[in-house]
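[1] for reference, the sequence and a predicted model appear below.
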Amino acid sequence: MTTVPEGYSYGPWHDGPDPLAPPADLRDALDEIGRDVLAGSSPRSALEELLRRGTRGTPGLDELTRRVWRRRAEIQRRHRLDGTLRDVRRLLDDALDAERAALFPDPGDDARFREARLDALPTGTAAAVRELADYDWVSERGRENYDRLRELLGRELLDARFSGMKDALRRTTPEDVERVNQLLADLNALLAAHARGAKDIDERFAEFLRRHGEFFPERPRSVEELIDVLAARAAAAQRMLNSMTAEQRADLAELAREAFGDPRLAQQLSTLDAQLRALRPGEDWTSSARFRGGDPLGLGDGMRAMTELAELDALAEQLAQSYPGARLEDIDADALARQLGADAAVDARRLAELERELRAQGLFERGADGSLRLSPKALRRLGETALADVVRSLRGRAGERDTASAGAAGEPTGTSRPWRFGDTQPWEVSRTVRNAVLRTASRGGGVVRLDVSDVEVAETEHRARAAVALCVDTSWSMVQEGRWLPMKRTALALHQLIATRFRTDALQLITFGRYATPVELAELVGMEGTWEQGTNAHHALLLAGRHLRRHPDALPVVLLVTDGEPTAHLDRDGTAEFAYPPAPRTLAATLAEVDRLAKLGAAVTVFRLGDDPRLTGFVDLLARRAGGRVLAPDADGLGAAVVGDYLRTRRAG
């Protein structure tokens, strides 16, 4: 750490996420959510999909989950659970080899008898250890190894249930064994008193910690916390036993009675496990895992491996976010850092921050039915993006100027832009002079003279008002042919343009399948594609005419987007009649509505999606009857075609 003269000190940051990290990019996140919503996903599922997929520079929940499962597989692939049995067998074999080496030079009958007893030992490790419990060893090394294996068993059994006990008992004396037995007796008595509801349990707990607190580094503050700690470890130990073979479990159960050469230890541990299982039945006592590696683990290390697997399973569940009320704040960042490293915890915090900010910024709201939907603020942002894409497409057209320009005469919009050759808008004088002054100052000062590059013109908008009906086909073919998303983005772009640049215009969005319906932008954006037969252009044009009549002082504009000829019309009783191929009555009703729009002086433009000859013939007829025109953009060019035609019609009006 370095200290600077002003008294400030600098060093690495260790307390949570990087305070200098850039904030979550909500615009990019909203664009991704918007694409999914426009494609038919609900806002909730779109948000969940974004969090699963991640953002630029931040892995998503799916990637973190993949790494969790890979870590889990590594543990199982690397280890095996017979470490204690192998160590006991190795110590037993060493003891027997040393004993036979000591007996071989002795010619006496006692030596031969001892050799015969050793040769008659059972082949199983546990049975052999039990048979040697009362054997009087001749070899000092043999006696030491036999005592070591009994101590090893005791330490491993305790290490599987008490943190740090194995190291504390590395050199075990008879006094240590007695103290362990007293600890277990007192613990079992405490748990039994708690189970029967003893009124003085707090005093009993305090006295227990006073006598044995050094064996509980977790420092539990109550009996309940003590039970939680012990039950979690005991359950992990049981899962480890479940993961062994039946033969291995039987050997361990038999060897446990030889731990420290004192059968009381196994009895006390059995009683402890039974009490913990009764007090915490919700712990996982029954599952198992398959270990297939070459690195043998002892009982204590095996229990810790099972604890790691349980922690990884919990992380996988948290990352899946599949349970009711799931939030990213539920993810245990500390556990994630332990298992996958600090970077993974940072990634999870960033995703949680992104989710929190998306909600806090008011980009989602609850509908009347309780469902999550995009807020007007979010729709405006999506509209800005959609309109920007359309403007870029319009600018790319050869020989055309920026058709998003507000116009050449009329009311100022309050904005300005650099002058371009051919512009007739009035100058924005104050900004023009400011540009000249700044340019002169940047070059060392002097006399201020205007340059063409300094000139800015004031943008204006037409004073004419328009009533616009955008009718969009929502029949199943639009979904099937990949036109659903472009249709929604077109509506967003047009809505954004009118809401920001032509505020006096009245826009009505109308969807039509078997029936037509006026909709708000949020309804259209959140609409899911459904299987529905019928393209009721008649009903859509009928609603469009009603909208135009409500605004008799406005320029009437009808924009019809469809990929199919009309196959339904509205009868007098309000029901839709469907027929394919189109019935003459359907065609006549649709054209009659077109004639009514023509009498209103409406500018009707049909945007034909697809090359079906029957569709082409019908829309050409429709355009001739209305005095309008037909445009045939591809799906990607639909937005530019609709917005461009709206601007052209408005300028012409």
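    Right, received. Where do you want to start? Numbering: from 1, shown residues only.
[2] going by C-alpha atoms from here, please, whenever you check contacts or count neighbours.
    OK.
[3] ranges for the strands of the stretch 451-600 of the chain?
    Using DSSP state E, counting those that start in this stretch, the strands assigned to the stretch 451-600 of the chain run over residues 456-461, 466-473, 506-512, 516-519, 555-562, 568-570, 576-578.
[4] minimum distance to T616: which of those strands has it?
    Of all those, strand 555-562 sits nearest to T616, with 10.9 Å by CA to CA.
[5] angle of the closest one against strand 466-473?
    If you take axes from the mean of the first three to the mean of the last three CA atoms, to 10 degrees, strand 555-562 sits at 10 degrees to strand 466-473.
[6] can you name every helix or strand that strand 555-562 contacts?
    Secondary structure elements in contact with strand 555-562, counted by 3 or more CA pairs under 8 Å, 6 or more residues apart in numbering; DSSP states H and E, are strand 466-473, helix 537-549, strand 603-608, helix 638-652.
[7] the structure to be compared is supplied as follows:
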Amino acid sequence: MRITRYSKFEGELDQLDSAELMQMIQEALLGQGMNDPWDPDPDTRPSMDDLFDAILQALMDRGMIPEEMLEEAMNSDDIQESRLGQQIQRLMDKLQMDGFIRKEFEEDPQAAQGGQGQPGEAKFQLTDKSIDFLGYNSLRELMGGLGRSSAGNHDTRDYASGIDMTGELKNYEFGDTLNLDTTQTLSNVISKGFENMEESDLVIRQAEYSSSAATVVLLDCSHSMILYGEDRFTPAKQVALALAHLIRTSYPGDSLKFVLFHDSAEEVPLSKLAQAQIGPYHTNTAGGLRLAQQLLKRENKDMKQIVMITDGKPSALTLPDGRIYKNAYGLDPYVLGQTLREVASCRRSGIQINTFMLARDPELISFVRRVSEMTKGKAYFTTPTNIGQYVLMDYMSNKTKVVN
């Protein structure tokens, strides 16, 4: 394996390429969901100071900062005013100029009340370019773990289901699609004459049928996804970004949407996914399934599926009057019953639920298996380390089937 030793970097730090810098801070950008594990705030947005700290940490981890410059910065009253701080500021400006981030200001509430209207702390938003970059990097890392160098990409004018030849030959049987292999068929007929041709002389070339799919990824962002010192939410977001890039580049006829579920559930656009946060606390699986069904009913695709990534038991419900019913202890019979009603509704609509479970509680295992049986879906009991490989393998294996 080729190893790059960043400690041999020469020149000014602010000469770093923006793409290389984005790769260095990718984990920090996706890990913003792990804010305060005891009091998560879903509305928290990363600031420019957070970006400064992420770049500083990445440079330090790779030994790219000269010792004298680092010592000078650590001894300064304000590290951002030091030589090192100024170079990092220029790197941040370059990220903005190259279109990877967009700097924004949040209005200071106190200043606004006083009539001054002064901007508050500077925040940053990831752009479509950076989302695509993070998705590509995530896909490359996950596909590398599968032993693949890259995802296949077949350009087509028709953004829908299609048929690709596999190259395998077989004798024609009644009911087969007549993808005739003329060379082999003529070879069988020419010696005895066309007037003596029989059905058994026909040879066809088999093909793979690639179905069009509509997918909703249900991401659990309840408290447990960052509890107990383990960040499960960041790997889940990484998988979602990789899947989005895979579909955009290799399966352009497919559709993909994202739903976060916690006390309630809401759709989140791809552009906001990387900076999504954990919280609130509970797991409204029924609400997530209900919203996913609404989104899938608008799609006209061969296959409709829900990919649910979670680590917790259903513990919340949205009542008809809009109130949230919660019970964090065990599988509440009322919560479980309403959740299974939504699962049954998915089954009636022909929607498959594939669950990727990040926990191992016996009660939870039983619940997940029941969901899979009801919708003829699959259940994967995995970990944050390898969940991405399972999700990608499952998606690609569902895409094709051999047709004759």
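    Here it is on my side, so go on. Just so it is clear, the structure is predicted and the values come from calculations on it, not from any experiment.
[8] related to what we said a few turns ago, looking at the helices and strands packed on strand 555-562 of structure 1, which is nearest to L394 of structure 1?
    helix 638-652 (6.0 Å).
[9] now the angle from the closest one to strand 603-608?
    Using the same axes, to 10 degrees: helix 638-652 of structure 1 against strand 603-608 is 170 degrees.
[10] tell me where the stretch 251-400 of structure 1 has strands.
    Going by DSSP E, counting those that start in this stretch, the stretch 251-400 of structure 1 shows strands at 295-296, 364-366, 372-374.
[11] mean shift between the second one and structure 2?
    Overlaying structure 2 shows strand 364-366 of structure 1 at a mean distance of 1.9 Å from the equivalent residues (mean CA distance after the TM-score superposition for structure 1).
[12] buried set for that strand?
    364-365 (16 or more other CA atoms under 10 Å).
[13] out of the strands of the stretch 451-600 of structure 1, deepest packed?
    strand 568-570 (a mean of 27; mean count of other CA atoms under 10 Å).
[14] for it, the distance to its chain's centre please.
    45 Å (CA atoms, centre = their mean, to the nearest Å).
[15] and E373 of structure 2, helix, strand or coil?
    helix (DSSP: H, G, I helix; E, B strand; the rest coil).
[16] what does S130 of structure 2 align to in structure 1?
    When structure 1 is aligned by TM-score structural alignment, the residue opposite S130 of structure 2 is A378.
[17] sorry, slip of the keys, the one I care about is F261 of structure 2.
    Using TM-score structural alignment, F261 of structure 2 pairs with F512 in structure 1.
[18] my guess is its match meets S475, correct?
    Yes. Contact criterion CA atoms under 8 Å: F512 of structure 1 and S475 qualify, at 7.1 Å.
[19] mutual contacts of these two, please.
    T535 (CA atoms under 8 Å, 6 or more residues apart in numbering).
[20] quick revisit: ok, the match of S130 of structure 2 - contacts?
    30, 362-364.
[21] hmm, try it at 10 Å
    27, 30-31, 33-34, 358, 361-365, 384, 522 (CA atoms under 10 Å, 6 or more residues apart in numbering).
[22] make sure the match of F261 of structure 2 is actually in contact with L524.
    No. Using CA atoms under 10 Å, F512 of structure 1 is not in contact with L524, being 11.2 Å away.
[23] find residues that contact each of these two.
    472, 474, 518.
[24] which non-adjacent residue is nearest the last one?
    Computed as CA to CA, 6 or more residues apart in numbering, the closest residue to P518 of structure 1 that is not its neighbour in sequence is I510, at 4.4 Å.
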